[in-house]
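S.K.: predicted model and sequence follow; I will ask about them next.
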Amino acid sequence: MSNDLKLALVVSDSIKAQEGAGPLRDAHDWVPAGEAEALVVLGGDGFMLHVLHEMLDKNWIRPCYGINLGTVGFLMNKNSHKRTIAERIGRARKIGVRPLEMRAVTQDDDEFSFYAINEVSLLRETRQTAKLEVKINGKVRMAELAGDGVLVSTPAGSTAYNLSANGPILPLGCNMLALTPISPFRPRRWKGAILPDSAEVEFRVREPGKRPVSVVADQKEIRDVRDVRISTARDKELTLLFDPGASLEERIFAEQFQA
């Protein structure tokens, strides 16, 4: 990537990010986001997801180089001053991330559509167990999944909620999705499935009045859903930039060998 790339600086409102932005503001000739060829994002993973979602919503997609001034920083690079920001981006490796498109219909027949970079989760709203019919490419694969819920995860999101729910870690570029139950009651021994990212996954809520279910696409929630359809948004591929040797792919490998 060229060192004379037009860059925009996007900073989280957190105190840590605002203070960390000080040295960077005078270290480069920044341009407005609308004129930029790439964005430098200062903050944590949550803020990076916020920026990526804003780009998806506006259909204005640019490569993003994150600098971790948050907590975990799984999607970010280390905050280092050994090289200039232009040099770091010039050496950065590109990683493509395909989001999911979630389309939901509520019990009142309202329709919603959101994107998810990590995962789409269906969750019970009350103490009543959720009961879901699971379809893959239009074919019923499970007539009734009973439990706290279920999620569909991208490879980029497979180390987040999916991993906490005992789902598999997916390598980047594998073109697969993880379908993972959340505290399943029936079938009790079902551990989920790995699906090609060309698959369309559908859920129908059984007894929605008695057993209400919400759906969450990353941070956006719709309550009292009746039907949910999930597919990969191939035309909305995002690009994250990582320092050599510290890519998202390497972090996913590392997660699989932690004691």
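M.R.: Sure, I can see it.

S.K.: from here on, just use CA atoms for contacts and neighbour counts.
M.R.: Fine.

S.K.: what residues are up against Asp197?
M.R.: Contacts of Asp197 were listed using Cα atoms under 8 Å, 6 or more residues apart in numbering, and they are 175-177, 231-232.

S.K.: run the last query once more with 7 Å
M.R.: Residues near Asp197 by Cα atoms under 7 Å, 6 or more residues apart in numbering: 175-177, 232.

S.K.: Produce a ChimeraX select command limited to the buried residues of those residues.
M.R.: Selection of the buried residues among the contacts of Asp197 in ChimeraX, burial being defined by 16 or more other Cα atoms under 10 Å:
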select :176,177,232
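
S.K.: any chance of the contacts of Asp197 in a markdown table, plus distance to Leu123?
M.R.: Output for the contacts of Asp197, formatted as a markdown table (distance: Cα to Cα, whole Å):
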| residue | distance to Leu123 |
| --- | --- |
| Asn175 | 25 |
| Met176 | 22 |
| Leu177 | 19 |
| Thr232 | 21 |
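
S.K.: closest to Asp13 among the contacts of Asp197?
M.R.: Checking the contacts of Asp197 against Asp13 by Cα to Cα gives Thr232 as the nearest, at 31.0 Å.

S.K.: burial count for the nearest residue to the closest one once chain neighbours are set aside?
M.R.: Once flanking residues are discounted, Thr232 sits nearest to Leu100: 4.5 Å by Cα to Cα, 6 or more residues apart in numbering. Neighbours of Leu100 under the rule other Cα atoms under 10 Å: 27.

S.K.: one more structure, for comparison:
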Amino acid sequence: MQTDSIAFVAAETKIAQDAMYRLKHRYGHIPPDKADVIVALGGDGFMLESLHRYMGRKVPIYGMNRGTVGFLMNEFREIDLPERIAEAQTVELHPLQMEAHTVSGESMCALAINEVSLLRETRQAAKLRIKVDGVERLAELVCDGALVCTPAGSTAYNLSAHGPILPMGSGLLALTPISPFRPRRWRGALLPHGAEVVFEVQNPEKRPVSAVADYTEVRDVSRVKIVEDRSMKIRLMFDPEHNLEERILKEQFVE
């Protein structure tokens, strides 16, 4: 791809800001809305913010790790950046759309690249009814919460909740309970990526639940619908020797 016009964006940390200053000095800089590619400098949290911010612009994002874990980032190096971008592999992702309805009658929509999660707000366990494509699959899940994640997000919160890691291109979503109490032995389900998942909160006034799409939170929800938004496309770029598919595969063999 063309690498003549590169935009640099960075997290607020000193290490990320210093890296952006040096890269701008070496390669120049143009605004993100006029760039062929956006280089994001920071950690996975900043990458998620960048993907949300520039999602509608159809510009690929190449991340370099100036954070902690950097699962969604490439290794940071100042030299040969245009060559690395030219040789990078592009992964296309589709976000999840959350439609949340609250006890007070309000509704809100938000997009999630990693996952949509429901979490109890108080010491009372949440009680959730789960429907998939209009069919009730679980009449009552007593739990701390539950989540639906994409393959890209399957190594994040989902993995911490003992959910499965999903390979890129698997065409699957993971539905994973968080600290389930009843049914105690239910460990979740694998769903086709086109499935519509609906959570209905039982007795939400006594057992309040919040819904979170990546970092957008809605409190006191009564009903949450989750579908993959195929109209939205996210393009992430990775060095060939360390692409996202390889990272997801590698995570499955970590002790």
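M.R.: Alright, I've got the coordinates. Computed from a predicted structure; not experimentally measured.

S.K.: what does the TM-score come to for these two?
M.R.: TM-score for the superposed pair, counting by TM-score structural alignment, normalised by the length of structure 2: 0.98. Supporting figures: 255 aligned residues with a Cα RMSD of 1.0 Å.

S.K.: quick check: the aligned residue in structure 2 for the residue nearest to Thr232 of structure 1 vs Trp186 of structure 2, distance?
M.R.: In structure 2, Leu100 of structure 1 lines up with Leu96, judged by TM-score structural alignment. Distance from Leu96 of structure 2 to Trp186 of structure 2, counting by Cα to Cα, to the nearest Å: 23 Å.

S.K.: picking up where we left off before, my guess is the match of Leu100 of structure 1 contacts Val227. True?
M.R.: Yes. Contact status for Leu96 of structure 2 versus Val227: in contact at 5.6 Å, counting by Cα atoms under 7 Å.

S.K.: now the closest residue to Val31 of structure 1 other than its chain neighbours: how far from Asn77 of structure 1?
M.R.: Counting by Cα to Cα, 6+ apart, Ala8 is the residue found nearest to Val31 of structure 1 once chain neighbours are left out, at 5.1 Å. According to Cα to Cα, Ala8 of structure 1 and Asn77 of structure 1 sit 17 Å apart.

S.K.: equivalent analysis for Glu35 of structure 1, please.
M.R.: On the measure of Cα to Cα, Glu35 of structure 1 and Asn77 of structure 1 end up 23 Å apart.

S.K.: also Asp109 of structure 1?
M.R.: Taking Cα to Cα, one finds Asp109 of structure 1 at 43 Å from Asn77 of structure 1.

S.K.: what lines up with Val135 of structure 2 in structure 1?
M.R.: In structure 1, Val135 of structure 2 lands on Lys139 (TM-score structural alignment).

S.K.: ugh, wrong one, I meant Tyr215 of structure 2
M.R.: Match for Tyr215 of structure 2 (TM-score structural alignment): Gln219.

S.K.: tell me where structure 1 has helices.
M.R.: 15-25, 45-58, 85-91, 161-164, 248-255 (DSSP state H).

S.K.: turn those helices into CSV, columns for distance to Val225 of structure 1 and mean neighbour count.
M.R.: Formatted as CSV, these follow (distance: least, Cα to Cα, whole Å; neighbours: other Cα atoms under 10 Å):
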stretch, distance to Val225 of structure 1, mean neighbour count
helix 15-25, 37, 14
helix 45-58, 22, 17
helix 85-91, 42, 18
helix 161-164, 21, 18
helix 248-255, 32, 16
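
S.K.: now those in TSV, with distance to Val31 of structure 1?
M.R.: What follows is the helices of structure 1, written out as TSV (distance: least, Cα to Cα, whole Å):
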stretch	distance to Val31 of structure 1
helix 15-25	11
helix 45-58	17
helix 85-91	13
helix 161-164	36
helix 248-255	27
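
S.K.: aligned partner of Ala161 of structure 2 in structure 1?
M.R.: In structure 1, Ala161 of structure 2 lands on Ala165 (TM-score structural alignment).

S.K.: and its match, what does it touch?
M.R.: Each residue near Ala165 of structure 1 by Cα under 7 Å, 6+ apart is listed here: Ile182.

S.K.: cool, Thr3 of structure 2 as well?
M.R.: Thr3 of structure 2 touches 36-37, 82, 85-86, counting by Cα under 7 Å, 6+ apart.

S.K.: mind checking how far it is from Arg57 of structure 2?
M.R.: 17 Å.

S.K.: nearest to Pro177 of structure 2, of the contacts of Thr3 of structure 2?
M.R.: For the contacts of Thr3 of structure 2, the nearest to Pro177 of structure 2 is Val37 (37.4 Å; Cα to Cα).

S.K.: aligned to Arg206 of structure 1, what sits in structure 2?
M.R.: Checking TM-score structural alignment: Arg206 of structure 1 goes with Gln202.

S.K.: what sits against that match?
M.R.: Gln202 of structure 2 touches 127-128, counting by Cα under 7 Å, 6+ apart.
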